[in-house]
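S.K.: just coords:
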């Protein structure tokens, strides 16, 4: 967005001169600064100039119940007045944290009855990965600490979680990453599978790769496998049919903990409280969550784990779990989560997300016929459009084409926010989305793609 004509003390200028944003792209930021958002209501945002946008990104995969809910604001205010903060370490708790832990145990699948509260998704995953080592050490297997993840995965931005994740574009030479004890398997992207393979053969190959890694490294050195049920920031990757369950079965055979990273997929994104068991038939040992837990109203994450893990760690009563955060179990954040879950239950938003999500899939599918579009994929309320230079070979445009950002810029000018990631335009709208709003997204995005396609052709980019 072009810089407005502002005075030095205006919000745009303050931000431009003083803020370092997550994933700042320094060149464009120095030239253009930021889009200043002033308010939000439902699925909509307004900038400081008064322009309205339908937020098809859902904030950052998180504004599930929509913005501007007065009962959420009231619940937060009431709790802040009653108890704004309380120490949650060692042997102290508070009402909202205790009630939320019990509620999450009720909603989570199987025996996942224990909860560790964090400040967000990164810290939930960070704790889960370290708990793998703690659990196996407590069982007398101190070398069983390794973690297996996938290529093009995203699991957070702490030192440890960014090392475990390996999304294209996240690894930069200016940072260092942990490499020992972390292994990455092939991304289970059916669209990018080898041309000679069926999807079923691709799935067989992926599972065999995991088995081969275990044989090479040794099951006594691998403690955990981590997977997003649907890889979100890595490109809305829905794995081949049966893949996740088969990978879970491999974990079961080799005593490897299965961590389901549901920071995005939990709390309704694809129509379930949690996707692992309900959608993919997998009973994880640990689930990590955040985002939709409070619908973005306040920061909060939760690592939910099994009674079996608790029993092993607690055996003998002599160990300390020396990990925690000042804001773990924050009473105001937990009160927000409880009210958020109450709204999702009362308004039937899981069923609504499944219904409107199916309509969303149907309305977006025809975009695959556009010359610039190679693939439209996703499930329910997490979808993306992948741009290609050649639909047959699936070759990508050169990075300088910057087509996904250009598409999002054109859509923004027409009142629609979508998220450009690499060669993708990603969408994760609130669960309260309506069918007319779906129509607006599909129609506006089509116009934006067509306009950018024409511009690329005029500039000499070849589209096959």
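M.R.: Ah, there it is. As the structure is a computational prediction, the values presented were derived from the model and not from experiment.
S.K.: okay, CA-based contacts and neighbour counts for the rest of this
M.R.: OK.
S.K.: which residues sit against stretch 378-388?
M.R.: For stretch 378-388, contacts defined as CA atoms under 8 Å, 6 or more residues apart in numbering pick out 232, 235-238, 269-271, 353-358, 360-361, 367-368, 372-377, 394-397, 403-404, 423-431, 463.
S.K.: Please compare the first structure with the one that follows:
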């Protein structure tokens, strides 16, 4: 078996959703080919959006070849690609261009770590706050900021986790989501004010990607930014999952009235899926304050910092993204995809709603009887059936209760129609299978071995 081959080669693979049963051989555009499966699979996940324009985009392949013939790594020397990329990012960001600078490095978690480090140095405060159900990474320093529903290593945490409510567009647990007097705002300001003497920054996912692409209530993020300004807390935007055009805007905060945040961490797709590249954009005053102490020199260090090869690929990514009509088509085609999902599942017993913005799309699951059939069970069966029907899906959320879609930004309506038909078939077959299994389960929702929930249906 392929999984046994992985074990012999000492490869650690993710078996949580049985993706390890599939051995990827090649990919192009929206399609992936796996060993032993002659027919391609439609990829609606795209490495959580890290592959922005489909697999092996011809222009990015050519850029990779071109840059590889010029330079590999260049640390610690500045380079032309680095400067041009910084200028391009600043020119399209929702901020006062002359007031900011750009630091370019590898890995989303690494750069969010760097944002925390800068915040702590410049404010002299140590605490970091984040939203409920936030995901900012799994490194040690990010554990307090990432919700325990994703990474629970509480025994390793050296500081308290400060959480404020994320006011969701479709619902608000404490009041009207469109109201300036929303209970979430009052709660957030009370928590931030109570901790302001020790609170360096609030980490903000404009749309909560790992929670299932959850959208914020209208006006909420701008109101939270104002609260941070009142209490001298830095407002740090983590755009790793939903930026770089995925909402139809280059930066997702452009949809929510947020301008001039203190720090922005850009989207992980900046390297086109070929190179791990993320940029940190921060106020010059922050960089200057940190640079005054020569002992902070290592803050701006790293063997792959401002890598010329990666920056060259990123420049091609921006050229593709900012070409005429690309962002407009993301918004229009995203609306078309979302409307198709809403029409398919407007009255479905297992899917309560489809929602999204551009190509940031989610489907929230519901169960007719949580005791017998959890939403996580439903998600696992849908994903397994998706692989059987040659479409790659993914579940996220605090309990894995949402299906998260992050398709290629260049996916056209012909492929969207194929995706809709595949998803329709997947959900129909999974629903039938779940119904049969739940009917055969004994009272109380327990299997014969005493466990609750469905066993994972193996792949064919």
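M.R.: Now that the structure is in, tell me what you want to look at. Every value quoted in this text rests on a predicted model; they were computed, and no experiment measured them.
S.K.: Now, the contacts of stretch 378-388 of the first structure that are in strands?
M.R.: Of the positions in the contacts of stretch 378-388 of the first structure, 373-377, 424-427 sit in strands, assigned by DSSP state E.
S.K.: In CSV: those, plus distance to residue 307 of the first structure.
M.R.: Converted to CSV, those look like this (distance: CA to CA, whole Å):
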residue, distance to residue 307 of the first structure
373, 46
374, 45
375, 41
376, 40
377, 36
424, 40
425, 40
426, 36
427, 36
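S.K.: Pull out the buried members of these.
M.R.: With burial judged by 16 or more other CA atoms under 10 Å, the buried subset of these is 373-377, 424-427.
S.K.: ok, which pair from these is furthest apart?
M.R.: Maximum pairwise distance among these (CA to CA): 16.4 Å, between 374 and 427.
S.K.: Just give me the closest of the buried ones among the ones in strands among the contacts of stretch 378-388 of the first structure to residue 50 of the first structure.
M.R.: Distance to residue 50 of the first structure, by CA to CA, is smallest for residue 427 among these, at 22.9 Å.
S.K.: Nearest residue to that closest one in space, please, no chain neighbours.
M.R.: residue 57 (4.8 Å; CA to CA, 6 or more residues apart in numbering).
S.K.: Map the one you found across to the second structure for me.
M.R.: Taking TM-score structural alignment for the superposition, residue 57 of the first structure sits opposite residue 45 in the second structure.
S.K.: My read is that its match contacts residue 395, right?
M.R.: No. Counting by CA atoms under 8 Å, residue 395 is not a contact partner of residue 45 of the second structure; they are 10.0 Å apart.
S.K.: who has more neighbours, those two?
M.R.: When residue 45 of the second structure and residue 395 are compared for neighbours, residue 395 comes out ahead with 25 against 20, by other CA atoms under 10 Å.
S.K.: which SS class is the counterpart of the more buried one in the first structure?
M.R.: Using TM-score structural alignment as the criterion, residue 395 of the second structure maps onto residue 420 of the first structure. Per DSSP: H, G, I helix; E, B strand; the rest coil, the local secondary structure of residue 420 of the first structure is strand.
S.K.: Show residues contacting stretch 89-102 of the second structure.
M.R.: If you take CA under 8 Å, 6+ apart as the criterion, stretch 89-102 of the second structure is touched by 86, 250-251, 254, 258-261, 279-285, 287.
S.K.: switch to 6 Å and redo it
M.R.: Contacts to stretch 89-102 of the second structure, defined as CA atoms under 6 Å, 6 or more residues apart in numbering, come from residues 86, 259-260, 280-284.
S.K.: Drop the exposed ones from those residues and show what's left.
M.R.: 86, 260, 280-283.
S.K.: between those, which is nearest residue 421 of the second structure?
M.R.: So of these, ranked by how close each gets to residue 421 of the second structure (CA to CA), first place is residue 280, at 39.5 Å.
S.K.: nearest residue to the alignment partner in the first structure of that closest one other than its sequence neighbours?
M.R.: In the first structure, residue 280 of the second structure lines up with residue 303, judged by TM-score structural alignment. Distances taken as CA to CA, 6+ apart put residue 288 closest to residue 303 of the first structure, at 4.5 Å, once the chain neighbours are dropped.
S.K.: Neighbours of the one you found, how many?
M.R.: There are 32 residues near residue 288 of the first structure, going by other CA under 10 Å.
S.K.: Which residues are in contact with the residue most central in space within the second structure?
M.R.: Taking CA atoms, centre = their mean, the centroid of the second structure lies closest to residue 241, which sits 2.7 Å from it. Under the criterion of CA under 6 Å, 6+ apart, the neighbours of residue 241 of the second structure are 209, 267.
S.K.: Name the single longest helix found in the first structure.
M.R.: Among the segments of the first structure that qualify as a helix by DSSP state H, the longest is helix 435-458.
S.K.: That one packs against which elements?
M.R.: For helix 435-458 of the first structure, the packing partners by 3 or more CA pairs under 6 Å, 6 or more residues apart in numbering; DSSP states H and E come out as helix 403-413.
S.K.: so how far does the helix it packs on sit from its counterpart in the second structure?
M.R.: Taken against the second structure, helix 403-413 of the first structure registers an average deviation of 1.4 Å after superposition, with mean CA distance after the TM-score superposition for the first structure.
S.K.: Who are the packing partners of whatever helix or strand comes next after that helix?
M.R.: As assigned by DSSP states H and E, the chain's next helix or strand after helix 403-413 of the first structure is strand 416-417. Applying 3+ CA pairs under 6 Å, 6+ apart, we find strand 416-417 of the first structure packed against strand 52-55.
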